[in-house]
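Novice: give me the fold of what follows.
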Amino acid sequence: MSIVLALPKGRILKDAGPLLARAGIFPEADYADESSRRMRFPTNHPELDVIRVRSFDVATFVAFGAAQIGICGSDVLMEFDYPEVYAPLDLGIGQCRISVAEPKDDAGQTDFTRASRIRVASKYPNMAKKHFAAKGIQAEIVALNGAMELAPGLGLSRLIVDLVQTGSTLKANGLVETDVIAQVSSRLIVNRIALKTRPDEIGAWIEAFRKALSA
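Specialist: Take a look at the predicted model:
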């Protein structure tokens, strides 16, 4: 039975390319072509296939055993907190942060010591709730999967919680970061049961990635 490596679409897929090569993994060329309708790709290793899925779905595929290993942002791991997933390596790619942002003109005017409830737009409902709960604030989450930066200007929410890399998108939409919840990078993740039942195979791939990081 093949080992399945789950990779996220988008920016991390491009960042992961050189790392895969250093680990000796060469999927069929169209794995990196996001216009390709294929989702599963053989590699130069007959026992290893690659699948390409949404970044938020990588952890789910691994947690439920549909993929045995994967590359996943630590933001996804923090949001879902699957006990079935083990993350042995920080791959040092896809670096960004999860931040709170608000309109530039309102920045610094919210007294969080006196606020008891606030509306926040985010695709990270669990992380956002935990962050504000630690401040004694009940966060009403407006779940959005994109276009988060529009929410404050259109009255949908007071704040947003989102991934930030350069901050240019926030700036272009009149927002500023006011708090950093967590630093984010991509991790190698494995299914814990697969690691127990196929230790030699999974362990060999963990070691291949470990060597790729030091190459």
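
Novice: all contacts plus neighbour counts: C-alpha atoms, from now on.
Specialist: OK.

Novice: what comes up buried for the helix or strand hosting Glu201?
Specialist: For Glu201, the element it lies in under DSSP states H and E is helix 199-214. Residues 202, 205-206, 208-210, 212 are the ones in helix 199-214 that count as buried (16 or more other C-alpha atoms under 10 Å).

Novice: JSON lines for those residues, including distance to Leu175?
Specialist: Formatted as JSON lines, the entries for the buried residues of helix 199-214 read as follows, by distance: C-alpha to C-alpha, whole Å:
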{"residue": "Ile202", "distance to Leu175": "44"}
{"residue": "Trp205", "distance to Leu175": "42"}
{"residue": "Ile206", "distance to Leu175": "40"}
{"residue": "Ala208", "distance to Leu175": "42"}
{"residue": "Phe209", "distance to Leu175": "38"}
{"residue": "Arg210", "distance to Leu175": "39"}
{"residue": "Ala212", "distance to Leu175": "38"}
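
Novice: alongside the first, I'd like the structure of this one:
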Amino acid sequence: MKKVLVLLAKGFEEIEAVTVIDILRRAHVKVHICSIDKEFVEGSHGITIKSDVRLEYIDINKDIYDLIYLPGGMPGAANLRDDARVIGLLKKYDKDNVLLSAICAAPIVLSEAGLLKDKEATSFPGFKDIIDCNRYLEEVTVSSGNVITSRGPATAMELGYKLLEKLGLGAEAHDLREDMLYNFLLEKKGKA
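Specialist: You can find the predicted model right below:
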């Protein structure tokens, strides 16, 4: 079973967190919602989520994950960026070639860790000039090496499916696109 660690800090973007967590769990991925602080984490729009684990209990030398995911939102992304433990965790898992993903404002965290310098990336448009990457692309999702980035709340579903594909669960991603009416939405939008 694939394992994913989702890092949450106060002020995270709820849509970006819950959408991706939900899609991953529908595909039977084991997702650990990890707070960098307290057990309950309040999002940027006042929705509180209970974490499964707190960052202080993660042992980066023993706990094995297939993917580390960072939802955006402000000040959530800044809180992740400014936490030395988060930066150390990302550097360690990057060294182990674990998949890393960030959406919206959260690529600033990967940038702070120096993990985008040789990568292509995207982000919420307002962070384009803040992240230090090799090449910035204005795409829904951007995969570069072990890093997958995305634009913002509206792109969270597509990112969730893309992460399943990157985890080797392409059939599950395909089925969920159908079951969740995502393909139907795209078809109708294309006819509009």
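
Novice: post the TM-score for the overlay when you can.
Specialist: TM-score of the superposed chains, computed with TM-score structural alignment, normalised by the length of structure 2, equals 0.34; 121 aligned residues with a C-alpha RMSD of 5.7 Å.

Novice: out of the buried residues of helix 199-214 of structure 1, which is nearest to Leu163 of structure 1?
Specialist: Comparing the buried residues of helix 199-214 of structure 1 against Leu163 of structure 1 with C-alpha to C-alpha places Phe209 closest, at 25.5 Å.

Novice: measure the closest one to Ala16 of structure 1 for me?
Specialist: 11 Å (C-alpha to C-alpha, to the nearest Å).

Novice: same question, Ala172 of structure 1
Specialist: When Ala172 of structure 1 is compared with Ala16 of structure 1 (using C-alpha to C-alpha), they lie 28 Å apart.

Novice: give me the more crowded residue out of those two.
Specialist: For Ala172 of structure 1 versus Ala16, the count of surrounding residues by other C-alpha atoms under 10 Å is larger for Ala16: 18 against 10.

Novice: which other helices and strands contact the helix or strand where the more buried one lies?
Specialist: In this structure, Ala16 of structure 1 is located in helix 11-22 according to DSSP H and E. When contacts are defined as 3 or more C-alpha pairs under 8 Å, 6 or more residues apart in numbering; DSSP states H and E, helix 11-22 of structure 1 packs onto helix 199-214.

Novice: between helix 11-22 and the helix it packs on, find me the angle.
Specialist: Relative orientation of helix 199-214 of structure 1 and helix 11-22, computed by axes from the mean of the first three to the mean of the last three C-alpha atoms, to 10 degrees: 100 degrees.

Novice: what helices or strands is helix 199-214 of structure 1 leaning on?
Specialist: For helix 199-214 of structure 1, the helices and strands in contact under the criterion 3+ C-alpha pairs under 8 Å, 6+ apart are helix 11-22, strand 85-90, helix 192-197.

Novice: check contacts around Ala128 of structure 1.
Specialist: For Ala128 of structure 1, the contact set (C-alpha atoms under 8 Å, 6 or more residues apart in numbering) comprises 120, 122, 139, 141, 161.

Novice: what are the buried residues along the longest strand along structure 1?
Specialist: When secondary structure is assigned using DSSP state E, the longest strand within structure 1 turns out to be strand 175-184. Along strand 175-184 of structure 1, the positions that meet the burial threshold by neighbour count (16+ other C-alpha under 10 Å) are 175-177, 180-182, 184.

Novice: and what of stretch 72-87 of structure 1?
Specialist: Along stretch 72-87 of structure 1, the positions that meet the burial threshold by neighbour count (16+ other C-alpha under 10 Å) are 72-77, 80, 82, 84-87.

Novice: cheers, nothing more for now.
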